[in-house]
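S.K.: sharing a model that was predicted from the sequence below.
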Amino acid sequence: MLQSAFPIATYHHRLADVQSRMREAGLDAMLVSMPDAVHWLTGVDSVGYLWPQALIVPADAGSEPTFVTRTTEAPGVDACSWLSQRRFYDISVTDPVDALISAVSDLGFGSARLGLETDAFTMLPSTYLRIVAAFPNATVSDCSYVVPEARLVKTEAELAYQRQAAAIADHAMSEVLSRVRPGISELDLAGIAARALGEAGGEHAAIPPMVVSGERSALVHCMASRRVLGRGDVVCIELAGVVHRYHAVLMRTATVGEPGPRVREVAELQKQAHLAAVAKTAPGNAVQEPEDAARAVLEPAGLHGNRCHRIGYSLGVAYPPGWLEPMTMVQGDPHRFAPGMSFTVEPNLHLPEEGFGLKLGETVECTSTGPRTMTALEHDLFVV
C-alpha cells in the first residue's frame, strides 16, 4: 500500500503544474535532485540524496518522470512514491553520475533543452560539469526554482499539516521553557526539545533544536553546547515541529531570573517589531514590507544594525540541511504575499558587545483576510 501524505491525484496535479512551468521556461526536460522537490513531486522520503540521484522530468504534459537512484532506495521508492519509471544503480559497481548520464541519453534528451539545478547542494560542480560535457548538443539552463516556485502557495491540506506541526512546536517549546533553570545545560534543553517534539508526533527536522545562553545567546545560529545555565542568563531556543515533512518553526527567549532593564527594553522593542512585521504580511503586500515595518520600530532605537538576518522566508516541505523556500523578505525579492503562503517572521537580534541576543519568531500563514500566526504562545520574554 502506498505510504504517502496525499492522494495520487495530488502528485499528478503538481507534476502537471511543474510541466507547464517548464514549457513556459523553454525546457524539454530537467533533472530535479533537491530532496524537498523530489518528495513534493513523488512522495519519496529517504536520505538517498546524500549520493547522486535525480528525478528526470519531461516537459510534455502527461509524461511520467523517471527516478534514478541507488538500489538501496528501491524499497522506499516502492513504498512511498507513485512512480512506475525507476532506474536503480548498484553503487558498488556503477558510477552514479554515469547512471544519470545514461538515463538522460536513453530517454532521448541528449540534444534537448535541459534544465539542471545550479543552485542546489545536491548538484555538485563535478556532477554538473560531467553532465554538460556528456551532452555537447544540449542547451543547458538553470531550473533550480521551477519546483520551489510551484510550492509557494500551499493547499489547505498542506497548511493543515503545517498547523499540526506548529502545535507540536508549541508543545515542545512549552516543555523546554518549563525546564529552564540554573544548573541545566544547553545540551540538556536541546535534548528535552527533541524528546518533546518526538513524543508529540514530530518527525526529524531539517535543523535540530538550537539552544544558546548567556553571552552565547548572541551567537544566534550556534548549536547547543555543554554550557551550564546560571542566574541572569538569557536563553534563546529555536525548534521546528514537522508533519509529513511540512515544517513550522518557533523561536522564543527566556531569562533565568528577572532580566535587567536593557534586556527588557530590547525585548519589548523586538516584540513591537515582530508584531508590526506580521501585520504587513497581508495579501498583495510586497514581501519587503515586513522588513520595512520592523526597521521603523528598531532603527530609532539604534537596533536595526543588530538584526541578524532577513526577517523571514517561505517555509514548507524540508530536509536537512535547511528549510528555506525561495521567497525571502528582502529588498529586491519580486514576490507578493498571497493567500496560501506560509513563512517565518523572526526579527532576531544579536548584541554581542552587550553580552546577549534575543530570538522571537514563528510560522505565519497569509489568508484572504490577512495574516494568521500558527502559534498559540505569547510573544513576551519567559522569566524563570
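M.R.: In hand now; what should we look at?
S.K.: C-alpha only now, for contacts and for neighbours.
M.R.: OK.
S.K.: buried residues in whichever strand or helix holds Pro326?
M.R.: Assigned by DSSP states H and E, Pro326 falls within strand 322-328. Residues of strand 322-328 classed as buried by neighbour count (16 or more other C-alpha atoms under 10 Å): 323-328.
S.K.: got it, and stretch 268-277?
M.R.: Buried residues in stretch 268-277 (16+ other C-alpha under 10 Å): 269-277.
S.K.: second one coming, line it up with the first:
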Amino acid sequence: MRNVMGQEQLDVVIILSKENRRYFSNFTGTSGALLITNSDLLLLTDFRYAEQAKDQAPLFEVKQHTGVLQEALGKQLKEMNVRHVGIEDSLTVGFLVGVKKETTTCEFHSIESEVNEIRKIKDEGEIQKIKKGVELCDLAFNHILSFIKPGLSEKEIGLELEYVMKKNGAEGIKANHVIASGERSALPHGAATNRIVNAGEFVKMDIGAVVDGYFSDFTRTVVIGEPNDKQLEIYEIVHKAQEEALNYIGPGKVCSEVDEVARSIIREAGYGENFGHSLGHALGLHIHEKPAMRSTDKSVLEPGMVITVEPGIYLPGWGGVRIEDLIIIREDGYENATKSTKELQVIDPQ
C-alpha cells in the first residue's frame, strides 16, 4: 500500500470497509478506520472495540474516539495536516460529507483498483483458510446426500447444511445460500423457501463456509429419483462445459477466454441464452472479488489467485443445473480444492 501511495502521491490512505480493515490490520470490529501514512499506522475506533483493536492489530496505534466516526476521522485528518487522501469506493457520500465538515483542505482520490490489485493474490495462509472452508462444504454435501428425501422443504435442507458446516468449524456461512428445487432450480440465486422437494426433481445447492473471515463457494445439483432424458442432457452439457474450462485454465490464461471455453459448449448445445452469469469469480474476505471470468474481464490469471468455475443452464418453468468448483491458480497449473464428485447423484426417493 505504501508503494501505491508513493506512485499516486498520497499523504494518507483511509481504510473503512470491514474486509479491508481485516486484511490490512487483522481488526474484526464492526466500526473503525485505518489511517496509513508513510511513517505511521493509526486505528480509530470507539469504546466498544478499543481493547479488541489493541489485541488484534498490534502494529497499529489505537486511538479511541468519541462521537461519530466520520467526524472523528475528519478531525484526525485536520490534525495530521494532510492534503491528498486515498479512499475506497465503498465510502458513502453521507460519510464523506461528515468527514468534510471537519476538514476542508483534503482532496480525495479513489484507491479501489489498487486495493483490489493488492488483495487478488492470496498467500498460503489465506489459501489454507479457503481450503478449510471448501473441506466443510464437501463434508456437508456428502452428509446431505443421505439426508435429502421427498417431503423435506428447501429450508430444512439448507439448515441441515448450515448445521453440519458450523458444527465442524465454520464461523459462518455466505449470505446468499441457494437451495432451489424443481422449477425453482432455474433461479440462479434462488434462496431457500418452504417449498417441498419431490421425486423427479433437481435440487440445486450453492453453499459456502466462512473460516477465519475467508469465504468458500460450492455448488452441486442432484436429482431425486431416476433422471429423465432432459435432465441427463442438461446435466451432461454443464458437466462438459466445466471440464473443458478446467482443462484450459491456468496461469497466463485470460479470464474472458476461459469463460468463452465453457460458454461456447453451452451455446453450441442450444442453451446459450440460458447461461446468463459469469463463469466464475475470485473470492477471499469477500464472496465476490476480482477478477471475474466474464467476457468483459481481460485479467490474466496469476499464481495465488483463487477463483470459482461454475457454469450453469437455467430453463424457466422447468429447472436448472450448476456445478461449481473452487480453483487455486499455481505456477504449474491449478489445484482444485473441491473434492466432491461431479457425477450426477441420484437420491433414493423412498
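M.R.: Yes, it's here. In this text the structure is predicted, and so the values were computed from the model without any measurement.
S.K.: after superposition, what is the TM-score?
M.R.: The TM-score (TM-score structural alignment, normalised by the length of structure 2) is 0.93; 347 aligned residues with a C-alpha RMSD of 1.8 Å.
S.K.: hang on, the earlier thing: identify, from the buried residues of stretch 268-277 of structure 1, the entry nearest to Arg151 of structure 1.
M.R.: When the buried residues of stretch 268-277 of structure 1 are compared for distance to Arg151 of structure 1 (C-alpha to C-alpha), Ala277 comes out closest, at 22.9 Å.
S.K.: which of the helices or strands spans that closest one?
M.R.: helix 261-279.
S.K.: can you name every helix or strand that that helix contacts?
M.R.: Here helix 261-279 of structure 1 touches helix 289-298, strand 342-345, strand 370-373, going by 3 or more C-alpha pairs under 8 Å, 6 or more residues apart in numbering; DSSP states H and E.
S.K.: show residues contacting whatever helix or strand comes next after the longest one.
M.R.: The reference is to helix 289-298 of structure 1. The first helix or strand that comes after helix 289-298 of structure 1 along the chain, using DSSP H and E, is strand 313-319. Contact partners of strand 313-319 of structure 1, identified using C-alpha atoms under 8 Å, 6 or more residues apart in numbering, comprise 35-36, 40, 152, 162, 205-206, 244-248, 323-329, 341-345, 363.
S.K.: what span of structure 2 is stretch 158-165 of structure 1 aligned with?
M.R.: Alignment of stretch 158-165 of structure 1 against structure 2: residues 126-133, by TM-score structural alignment.
S.K.: mean per-residue distance, the matching stretch to structure 1?
M.R.: Following the fit onto structure 1, the mean deviation recorded for stretch 126-133 of structure 2 is 1.8 Å by mean C-alpha distance after the TM-score superposition for structure 1.
S.K.: and for the residue most central in space within structure 1, nearest residue in space, chain neighbours not counted?
M.R.: The centroid of structure 1 falls nearest to Trp323 when counting by C-alpha atoms, centre = their mean (1.6 Å). Counting by C-alpha to C-alpha, 6 or more residues apart in numbering, Trp323 of structure 1 lies nearest to Ala206, which is 6.0 Å off, once chain neighbours are set aside.
S.K.: likewise for Arg220 of structure 2?
M.R.: Closest to Arg220 of structure 2 by C-alpha to C-alpha, 6+ apart is Ile323, at 5.1 Å.
S.K.: ok, now which ones touch the counterpart of the one you found in structure 1?
M.R.: The alignment partner of Ile323 of structure 2 in structure 1, by TM-score structural alignment, is Leu360. By C-alpha under 8 Å, 6+ apart, the residues touching Leu360 of structure 1 are 250-253, 270-271, 274, 346-348, 379.
S.K.: please tell me which one of these counts the most neighbours.
M.R.: Glu346 (31 neighbours; other C-alpha atoms under 10 Å).
S.K.: what sits against that one?
M.R.: Contacts of Glu346 of structure 1 by C-alpha under 8 Å, 6+ apart are 251, 274, 311-312, 359-362.
S.K.: ditto for Lys253 of structure 2
M.R.: Lys253 of structure 2 neighbours (C-alpha under 8 Å, 6+ apart): 300-301.
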